[in-house]
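**Q** My questions are about this predicted structure, shown below with the sequence.
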Amino acid sequence: MSTAGPLTEPLRYGVYTGLALEMQSPEAVPAAAKLGLEPPRYCGQCGRRMVVQVRPDGWDARCSRHGTVDSVELWHR
């Protein structure tokens, strides 16, 4: 069985707040994130802060427990 990635559904934590989804209010998500201008900063599986690298063509984010996700992979699904 493989481990779920940082942004694999179903998410348990908010990727912009790190809060458990049942505790996160809609107002907690930054406006830039709602517009798609902000990369995720927290792992959706464990809520840990991810290492995020923003590039001219997108971003990549790495959780120490759940691996790496690249924005290019998300756009080509």
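**A** Received, thanks. From a predicted model like this one, the values you see are computed outputs, not experimental measurements.
**Q** can we go C-alpha only for contacts and neighbour counts from here?
**A** Will do.
**Q** what residues are up against the spatially closest residue to Val15 that is not a sequence neighbour?
**A** Nearest residue to Val15, sequence neighbours excluded (CA to CA, 6 or more residues apart in numbering): Tyr42, at 4.5 Å. By CA atoms under 8 Å, 6 or more residues apart in numbering, the contact list for Tyr42 reads Tyr13, Gly14, Val15, Tyr16, Thr17, Gly18, Arg48, Arg49, Met50, Cys63.
**Q** one more structure, for comparison:
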Amino acid sequence: MYCDRCGRPAAEGDHAACASARELEPPRFCPECRRRMKVQVVPTGWTATCVEHGARKG
């Protein structure tokens, strides 16, 4: 598993800043494969899409 904000392994290092930032912004990396996701932000939320694992919504 990877951090969906910075893309580094979730088990390594401190991701407190990433968790704090994720409250305000969508994910940037796929937590399963670490690929950069295509992110679309709209007034009602966001959609982040990984080419391998599909879409996530928030």
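**A** Happy to help now that I have it. These numbers come from a predicted model, not from an experiment.
**Q** Quantify their similarity with the TM-score.
**A** Taking TM-score structural alignment, normalised by the length of structure 2 as the basis, the two superposed chains have a TM-score of 0.85; 58 aligned residues with a CA RMSD of 1.6 Å.
**Q** sorry, back to before: tell me the residue in structure 2 aligned with the residue nearest to Val15 of structure 1.
**A** Tyr42 of structure 1 maps onto Phe29 in structure 2, with residues paired by TM-score structural alignment.
**Q** Same question for Ser64 of structure 1.
**A** Per TM-score structural alignment, Ser64 of structure 1 is aligned with Val51.
**Q** Spatially, what comes nearest to that match if we skip its sequence neighbours?
**A** Met37 (7.5 Å).
**Q** how close does the one you found get to Gly45 of structure 2?
**A** Separation of Met37 of structure 2 from Gly45 of structure 2 (CA to CA, to the nearest Å): 16 Å.
**Q** for Glu32 of structure 2, same thing?
**A** With distances taken as CA to CA, Glu32 of structure 2 is found 22 Å from Gly45 of structure 2.
**Q** likewise Glu25 of structure 2?
**A** Glu25 of structure 2 is 10 Å from Gly45 of structure 2, by CA to CA.
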